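1. Generate a structure from the sequence data that follows.
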Amino acid sequence: MKLPFLSRPPVVAVLRLTGLIAARGGGPLAAPGISAQGMAPLIERAFSLKRLAGVVLLINSPGGSPVQSSLVAQRIRRLADEKKVPVIACVEDAAASGGYWLACAADEIVADPASILGSIGVISAGFGLSDALARVGVERRLHTAGTEKSFLDPFRPERPEDLMRLEGLLAALHETFKAWVRTRRAGRLKGDESELFTGRFWTGRQAVELGLADRLGEVSSEIKARFGEKARQAVIGARRPPWPLRLLPGLSADAILAAAEERAAWARLGL
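-> Down below sits the predicted model:
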């Protein structure tokens, strides 16, 4: 007979997925953000805990690289299927764009009423500097072997053929994103795709109404309701420091660029 006082509580892994999704890190003080390489050991650790009852993805991300989003999400799904444990995504401030891609790796998505979810789209941004070169009297000299090697060169005017190619690339990536959402949210999407897949984002309450999330809630109450009052949380991953502090140990160009890129990603959500 198993004595009650000798029974050990179930363990729930809480895996933090915080920050911009990119192949590179965000500077000396920054946590590595979200990347396939950086998250791989953390994901493995989350699914290797003893007495594991489930994994909670605690998501706070404005998005980023679609490739890194896909790689991280696929690793989570592979281990979830192997270990046969439920995965629940709990959204903090945002699960937008690539952040929502990650949320869809879960079996269920829980959000705060004020969370931001969605932004199911793909974006490409850059600068045109051809006029600036002319004003300062600089001559650009560019030589290529291959007609497409100077694709979207920022130092010359845009070419219609480049724009057509870019639109095709963005459309293909968008279709991949939409197919993932359709698969993972099959039978639960309530909004019209012409609205859901425009790149628009919604509050957590609206996301539940549209079927982009399953219910409102937060991580602690969700774990207690799903796994019991005695369930033990094992938090994996750390919070990132406020973004200006990530520049302090050394104002390298990479650190400044990474911080500015992440700040811009959050700003697109109004956060």
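
2. going forward, measure contacts and count neighbours with C-alpha atoms only.
-> Noted.

3. For residue 236, grab the count of nearby residues.
-> Burial measure for residue 236: 16 neighbouring residues, criterion other C-alpha atoms under 10 Å.

4. do the same with residue 144
-> Neighbourhood size, residue 144 [other C-alpha under 10 Å]: 8.

5. go on, the one 4 residues further on?
-> Using other C-alpha under 10 Å, residue 148 is surrounded by 10 other residues.

6. now residue 33
-> Counted with other C-alpha under 10 Å, residue 33 comes out at 25.

7. these two touch, right, it and residue 18?
-> Yes: with contacts defined as C-alpha atoms under 8 Å, residue 33 counts as touching residue 18 at a distance of 6.1 Å.

8. Next, the second sequence, to be compared with the first:
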Amino acid sequence: MSDEWKASTAGDADAKSWKLLEATLQAGIREQRRARRWGIFFKLLTFAYLFVVLALFAPMLDLQKGAASSAGHTAVIEVRGMIADKEAASADNIVSSLRAAFKDEKTRGVILRINSPGGSPVQSGYIYDEIRRLRAEYPAIKLYAVISDLGASGAYYIASAADEIYADKASLVGSIGVTAAGFGFVGTMEKLGVDRRVYTSGEHKAFLDPFQPPKEEEAQFWKSVLETTHRQFIQSVKQGRGDRLKSEEHPELFSGLVWSGEQALQLGLVDALGSTSYVAREVIGEKELVDFTVEESPLDRFTKKLGASVAEHLAMWMGFQGPTLR
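-> Predicted coordinates:
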């Protein structure tokens, strides 16, 4: 055999080997893609199955949440986190919960279980007014506020509308004040050499602009707005608490300070120390608690998570997958 023929034969063998290896690799890749797509398919089937199950049983869960015993129950409404529009503790959610609780024929008493630093005076005011209206419409049903960790500012505003307020000895209660804060960037702008240009059609339209130096008359005006809101807050608390509030001996009650539950009891900010179960059992006389808090249903929460997950898996299944590093 000539050397040329041997080299040609070896070259053909190498080419065949590479083609065989390439075919094997491509077959493996196709198998992996097929397995991944089938895996995604079965995951989607599982999601669909869970979705159907939740759709069938979610109404039953909601009914059980608002269901009562044959005798009666204590309605509980949670006020958690910031009191603000679009939050869990918004006026819309709390007011809807209150109306449902008072309307239920088996409600023997209502407890607002509070753990909140406060928030919007407007949202708090809406809830305060609705509590007083419902108490007048349903005089036989008492409403109690129970403060757990924190009942401050707007949260205490709401609590003061209750028939009685309870707290733990270590709860933080009070903060009857109003605040508005921001930042000033005038010095920073000067150091950066940036010139701020604002055009308005009113003399004070940009008075809260953090990039311009404050004016004394505008600062005084803004302070008057806060003082007006503070006065409204104080009037509502006094109206709700009445003679129980020892504000004559302790004018610092309205300074924005907070106190422990034990101190708040001495100041008339709360009526007694106790938990939600204590108030239900010993004060209302109905130890069974039924939660009337308006919340997203399990189906709603699942649907939101499912939507994002399904979209991602469908894109992968249909081949719309971006580059990844592994």
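
9. Common neighbours of residue 33 and residue 18 of structure 1, please.
-> Shared contacts of residue 33 of structure 1 and residue 18, defined by C-alpha atoms under 8 Å, 6 or more residues apart in numbering, are found at residue 240.

10. From the opening residue of stretch 233-250 of structure 2 to its closing one, how far?
-> Across stretch 233-250 of structure 2, the straight-line distance between its terminal residues is 17 Å, by C-alpha to C-alpha, to the nearest Å.

11. contacting residues around it?
-> Around stretch 233-250 of structure 2, the neighbours that count as contacts under C-alpha under 8 Å, 6+ apart are 157, 160, 161, 162, 176, 177, 253, 254, 267, 268, 269.

12. Quick one: distance of that stretch to the chain centre.
-> Going by C-alpha atoms, centre = their mean, to the nearest Å, the spacing between the C-alpha centre of stretch 233-250 of structure 2 and its chain's C-alpha centre is 30 Å.

13. any idea how far residue 124 of structure 1 is from the residue mapped onto residue 121 of structure 2 from structure 1?
-> Taking TM-score structural alignment for the superposition, residue 121 of structure 2 sits opposite residue 66 in structure 1. The gap separating residue 66 of structure 1 from residue 124 of structure 1 is 12 Å, by C-alpha to C-alpha.

14. Between the two, which is the more surrounded one?
-> The neighbour comparison of residue 66 of structure 1 against residue 124 (other C-alpha under 10 Å) goes to residue 66, with 20 against 7.

15. For the residue nearest the centre of structure 1, give me its contacts.
-> By C-alpha atoms, centre = their mean, structure 1 has its centre lying nearest to residue 99, at 2.6 Å. Residue 99 of structure 1 makes contact with 21, 59, 60, 61, 62, 63, 64, 69, according to C-alpha under 8 Å, 6+ apart.

16. Among those, which are located in strands?
-> Using DSSP state E, 59, 60, 61 are the members of these that sit in strands.

17. ok, so of these, who is nearest residue 154 of structure 1?
-> residue 61 (28.6 Å; C-alpha to C-alpha).

18. how close does that closest one sit to residue 118 of structure 1?
-> When distances are taken as C-alpha to C-alpha, residue 61 of structure 1 and residue 118 of structure 1 turn out to be 11 Å apart.

19. so where do the helices sit in the stretch 1-150 of structure 1?
-> Using DSSP state H, counting those that start in this stretch, the helices assigned to the stretch 1-150 of structure 1 run over residues 36-46, 66-83, 98-103, 130-136.

20. which residue numbers in structure 2 go with the first one?
-> Read it as helix 36-46 of structure 1. The counterpart of helix 36-46 of structure 1 in structure 2, using TM-score structural alignment, spans residues 91-101.

21. cool, and the shortest one?
-> Mapped onto structure 2 using TM-score structural alignment, helix 98-103 of structure 1 spans residues 154-159.

22. so who does residue 210 of structure 2 touch?
-> Shown here is residue 210 of structure 2, whose contacts under the criterion C-alpha under 8 Å, 6+ apart are 182, 183, 184, 185, 186.

23. how about the third one, what's its match in structure 1?
-> Yep, that's residue 184 of structure 2 we're talking about. So residue 184 of structure 2 corresponds to residue 128, using TM-score structural alignment.

24. So that match versus residue 155 of structure 1, what's the distance?
-> Separation of residue 128 of structure 1 from residue 155 of structure 1 (C-alpha to C-alpha): 6 Å.

25. So for those two, which residue has more residues nearby?
-> Neighbours were tallied for residue 128 of structure 1 and for residue 155 using other C-alpha under 10 Å; the higher tally belongs to residue 155 (18 against 13).

26. what do we get in structure 2 for that one?
-> Aligned against structure 2 by TM-score structural alignment, residue 155 of structure 1 finds its counterpart in residue 211.

27. Now rank the contacts of residue 210 of structure 2 by neighbours and give me the top one.
-> Among those, residue 186 has the most neighbours (other C-alpha under 10 Å), with 17 neighbours.

28. What separation do you get for that residue and residue 192 of structure 2?
-> Taking C-alpha to C-alpha, one finds residue 186 of structure 2 at 10 Å from residue 192 of structure 2.

29. Could you do residue 147 of structure 2 as well?
-> Residue 147 of structure 2 sits 48 Å away from residue 192 of structure 2 when distances are taken as C-alpha to C-alpha.

30. Equivalent analysis for residue 58 of structure 2, please.
-> From residue 58 of structure 2 across to residue 192 of structure 2, the span is 57 Å (C-alpha to C-alpha).

31. what are the ranges of the strands in structure 2?
-> 73-80, 107-116, 142-152, 164-167, 172-174, 258-260, 272-273, 289-291.

32. Turn the ones you listed into JSON lines, including mean neighbour count and distance to residue 54 of structure 2.
-> Written out in JSON lines, the entries for the strands of structure 2 read as follows (neighbours: other C-alpha atoms under 10 Å; distance: least, C-alpha to C-alpha, whole Å):
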{"stretch": "strand 73-80", "mean neighbour count": "24", "distance to residue 54 of structure 2": "24"}
{"stretch": "strand 107-116", "mean neighbour count": "24", "distance to residue 54 of structure 2": "28"}
{"stretch": "strand 142-152", "mean neighbour count": "26", "distance to residue 54 of structure 2": "33"}
{"stretch": "strand 164-167", "mean neighbour count": "26", "distance to residue 54 of structure 2": "37"}
{"stretch": "strand 172-174", "mean neighbour count": "26", "distance to residue 54 of structure 2": "39"}
{"stretch": "strand 258-260", "mean neighbour count": "19", "distance to residue 54 of structure 2": "43"}
{"stretch": "strand 272-273", "mean neighbour count": "20", "distance to residue 54 of structure 2": "40"}
{"stretch": "strand 289-291", "mean neighbour count": "21", "distance to residue 54 of structure 2": "20"}
